[in-house]
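Asker: Got a predicted structure plus its sequence, pasted below:
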Amino acid sequence: MPVTHRHSGYVFTDHTLTVPLDHAAPGGRTIELFAREVIAADREPAHLPWLLYLEGGPGNRAPRELPAWLERASRDFRVLLLDQRGTGRSTPVTRQTLTDLAVSADDLRHFRADAIVRDAELFRAHLAGDRPWSVLGQSFGGFCALTYLSSAPEGLREVMITGGLPSLTASPYDVYRAAYPRVLAHNDRFFARYPGDQEIAAKVVDHLRDDEVSLPGGDVLTPRRFQTLGITFGQERRFDLLHHLLEEAFIGSGRLSDAFLRRVDSVVSFAERPLYALLHEMIYCQGEASAWAAHRASAAFPEFDLERGGPVRFTGEMIFPWHFDEDPALAPLRSCAERLAAYSAWPHLYDPDRLARNTVPVAAAIYHDDMYVDREHSLRTAGAVGGLVHWITNEYAHDGLSRGPAVLDRLIHMVRR
């Protein structure tokens, strides 16, 4: 029986659905999916169309707080916030639930966009019958929306994508080879805004080299873990986070402060989203192994090498093999990660021919300076999808959707034009 509660002018209804772990084996093992329906309280009696929201990631649950775009969405839609398989309340995947690592690596092959789309179709049938619904995809959620258009367009009324148009054909290595220069550009932007932070960052690295520093959970903060704090550069709401950390880094006679270490831990730990680390490269795999693509591509960018003696440069959305040695939330999953990185028989996620013939209305926001998704890849994909209209802007970073109603409002007008 669905559970319903009310607050802040909305009515929330929780839904669960049992689905196959492997959609190709519907009689086999099952997992639970969770999704939360949200409707404006003053619109509850109305028969509003459904809008499925697909969060970025992979491995991120749907928002629990009220997202900034919800007020605009609730004027037109009954919104469904889906916890994608393995996240939130949808049979979560963590070091605590992955016990047989050899088996789990095989299981996790079924946690990419193709399976998420099949899950969505079962949820659509459960809630809306044979009526198509609208989809809003943020970042990786946009990747999923393209897979949806490739495999089940009959379920779609319209699609809106924000910061989530990937290349249809690029290999994982191609993706990361293109990503490193964008991350360097965001480093340049950061240190131009806060030039004094360059010296502090170097001082932190030197301190971590000379002394073993433990985070609140007891694990060690190494220089290269500290370097991963650049993952926040791509979001306007968190671009300044690193500065706020560095300005309170040291206390007393050159010690790193407890406040600094606790805040750093909240960024560098994957305890809340291990699937992100396990599957981040696999979301790009089509017929080939990732083979630790970000690590391989890094060889062409010595600017990130802390041993060369240059200024500290922070990495971005990259997962390296050593993550599974140094992060306690990932260490038990090392063999699982190795098996996934070596696997090469990944099915294709996109159907270029079907996308070229697409008749579902699609509108996409492409962020000109997006650190996470390559602009040129996005523009090529925009030109390859029939009926897709796009808006390219430097007014927003990758998290433009979360800045308020403006991005969604524009996409709604675009897709209906």
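Answerer: Happy to help now that I have it. Numbers count the residues shown, from 1 in each chain.
Asker: all contacts plus neighbour counts: C-alpha atoms, from now on.
Answerer: OK.
Asker: hang on, residue 137 in a strand?
Answerer: Yes. With DSSP: H, G, I helix; E, B strand; the rest coil as the criterion, residue 137 is assigned to a strand.
Asker: which residues touch it?
Answerer: With contact taken as C-alpha atoms under 8 Å, 6 or more residues apart in numbering, residue 137 is in contact with 53, 54, 55, 56, 143, 144, 145, 159, 160, 161, 162, 164.
Asker: Is it possible to get JSON lines of those residues that adds distance to residue 290, secondary structure and neighbour count?
Answerer: What follows is the contacts of residue 137, written out as JSON lines (distance: C-alpha to C-alpha, whole Å; DSSP: H, G, I helix; E, B strand; the rest coil; neighbours: other C-alpha atoms under 10 Å):
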{"residue": "53", "distance to residue 290": "28", "secondary structure": "strand", "neighbour count": "23"}
{"residue": "54", "distance to residue 290": "24", "secondary structure": "strand", "neighbour count": "29"}
{"residue": "55", "distance to residue 290": "23", "secondary structure": "coil", "neighbour count": "23"}
{"residue": "56", "distance to residue 290": "20", "secondary structure": "coil", "neighbour count": "23"}
{"residue": "143", "distance to residue 290": "17", "secondary structure": "helix", "neighbour count": "27"}
{"residue": "144", "distance to residue 290": "19", "secondary structure": "helix", "neighbour count": "30"}
{"residue": "145", "distance to residue 290": "22", "secondary structure": "helix", "neighbour count": "31"}
{"residue": "159", "distance to residue 290": "29", "secondary structure": "strand", "neighbour count": "27"}
{"residue": "160", "distance to residue 290": "29", "secondary structure": "strand", "neighbour count": "27"}
{"residue": "161", "distance to residue 290": "25", "secondary structure": "strand", "neighbour count": "28"}
{"residue": "162", "distance to residue 290": "25", "secondary structure": "strand", "neighbour count": "27"}
{"residue": "164", "distance to residue 290": "20", "secondary structure": "coil", "neighbour count": "27"}
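Asker: another one to put next to it:
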Amino acid sequence: MAATYRQPGVVLTDRLFTVPLDHDRPEGEQIEVYGREVVATDPGAGDRPWLVYLEGGPGFGARRFVGREAWLGRALRDYRVLLLDQRGTGRSTPADRQTLPLRGGPREQADYLAHFRSDAIVRDCELIRETLTGGAPWAVLGQSFGGFCVTRYLSSAPEGLSAALLTGGLPSLDAHADDVYRAAYPRIERKVSAHYARYPQDVDRVRRIAEHLADYRPVLNGGYRLTVEAFQSLGIMLGGGEGSHRLHYLLENAFVRTATGPRLSDAFQEAAQGALSYAAHPLYALLHEAIYAQDHRPTGWAAERVRAEFPQFDAEKALASGTPVLFTGESVHPWAFHCDPSLAPLRETAELLAQRTDWAPLYDPARLERNEVPVAAAVYHDDMYVDTAHSLRTARTVRGLRTWVTDEFEHDGLRAGGERVLDRLLGLVRGEA
């Protein structure tokens, strides 16, 4: 029996659904997908239509709200909300270094994880929708990778949708992972330049930390091997509205004076490992490039290969020449599976996924051109995580899609903007804005 409990202004119900691992083999192995139903305490709220929320990622469970935080309060005025932990995340059947060995060796693990992309997530949603709505269509809200899932939904099962809302998540319909990162590195460089313009003192701080890492190659207190390349990847923080400020605060207390000279402070080590570790979301590292794979070409560690085309990100050269050391951004590299103790046991599995070629197409441009579902998308100007040009090209393909292009927010606008972002998107799909 589903557990029901209360928080301020809401009633929550835990829901667990059984779905096939492989939807093409519905009688085969089954896994569980968890969803948290959220209903306002207002009279009649339990009769409102459904809105399902798909979190960004891949690899993140739905956000854990308290009460009516962020956009949730606006959603609950019109909907009952299902916060879905996509397969492999949150309280759904887990997929990580502790559970994947149950599948067998690296080959079996990679074959298992090939069923954890947006196509399978949408088919999960369709089974869940039949259970919750009795077959009636529902609205869907997708943040970042959740928007990729929504685009797949519009391509494969639009009959299940009454409305589609996307924030920072309109993918290219045909770009290979190489194209994604070739577009990403110039955006990342702009974000780093903006950070150094805001906090010029960080140029020297970053150089000192990089030099220290090159000399000492430390293993952090929690077991993470902090290489220069791993340190550079803290630039992922620059994609959020407060990220530049948070990165600055992380850097300012990097060193402490010890009997053997300056060393990385415990506080810095704790913060850095917390920001870099994939222990809580390993699917992000394992499947990050696979979410773009659909043309029978291997992704082949695209971010690592393409980075070589941008020598300004080479920290060794920057240290030798006296130029600023640049951070990188939202990308996964093979060295992560050597640095991060939560990923190290999955190194061979990750390599097999990187070389895999039997990826099915994710999107149907012809069907999107015939779309009849009301769709609205927030596209963040110069989004560090999702290329704006790619998003707008896709927007032109989806019939009837209305875009809101804004530089008021970064990639995390749905969270940071409170009710405003969702309110604007609802106005767009309803023809009120």
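Answerer: Ah, there it is. None of these values were measured; they are calculated from a predicted model.
Asker: hang on, the earlier thing: which one of the contacts of residue 137 of structure 1 sits closest to residue 230 of structure 1?
Answerer: Residue 230 of structure 1 has its nearest neighbour among the contacts of residue 137 of structure 1 in residue 56, at 17.8 Å by C-alpha to C-alpha.
Asker: Name the nearest residue to residue 320 of structure 1, ignoring sequence neighbours.
Answerer: Ranked by C-alpha to C-alpha, 6 or more residues apart in numbering and with sequence neighbours excluded, the top spatial neighbour of residue 320 of structure 1 is residue 295, at 5.6 Å.
Asker: What is the aligned counterpart of that neighbour in structure 2?
Answerer: For residue 295 of structure 1, the equivalent position in structure 2 is taken to be residue 304, counting by TM-score structural alignment.
Asker: For that match, give its distance to residue 351 of structure 2.
Answerer: Here the distance between residue 304 of structure 2 and residue 351 of structure 2 works out to 13 Å (C-alpha to C-alpha, to the nearest Å).
Asker: cool, and residue 326 of structure 2?
Answerer: Look at residue 326 of structure 2 and residue 351 of structure 2: by C-alpha to C-alpha, they are 27 Å apart.
Asker: do residue 362 of structure 2 as well
Answerer: Summarising the geometry, the distance separating residue 362 of structure 2 from residue 351 of structure 2, computed by C-alpha to C-alpha, is 22 Å.
Asker: Ok, residue 50 of structure 2 next?
Answerer: Applying C-alpha to C-alpha, the value for residue 50 of structure 2 to residue 351 of structure 2 is 39 Å.
Asker: Neighbour count for those two, which is higher?
Answerer: Per other C-alpha atoms under 10 Å, whichever of residue 50 of structure 2 and residue 351 has more neighbours is residue 50, with 26 against 18.
Asker: which residues in structure 1 does whatever helix or strand residue 283 of structure 2 lives in align to?
Answerer: Residue 283 of structure 2 is part of helix 282-287, with elements assigned from DSSP states H and E. Aligned using TM-score structural alignment, helix 282-287 of structure 2 spans residues 274-279 in structure 1.
Asker: how far is that stretch from where the chain is centred?
Answerer: The chain centre lies 10 Å from the centre of stretch 274-279 of structure 1; the measure is C-alpha atoms, centre = their mean, to the nearest Å.
Asker: compared with structure 2, how much does it deviate?
Answerer: Here stretch 274-279 of structure 1 is compared with structure 2 after superposition; its mean distance to the aligned residues, by mean C-alpha distance after the TM-score superposition for structure 1, is 0.3 Å.
Asker: which outside residues touch that stretch?
Answerer: Counting by C-alpha under 8 Å, 6+ apart, stretch 274-279 of structure 1 makes contact with 57-60, 86-87, 93-95, 112, 270, 319, 329-330, 337, 340, all of which sit outside it.
Asker: got a list of what the spatially most central residue of structure 2 touches?
Answerer: Centrality entry for structure 2: nearest residue to the mean C-alpha point is residue 57, 2.1 Å, by C-alpha atoms, centre = their mean. When the contact criterion is C-alpha under 8 Å, 6+ apart, the partners of residue 57 of structure 2 are 144, 145, 146, 284, 288.
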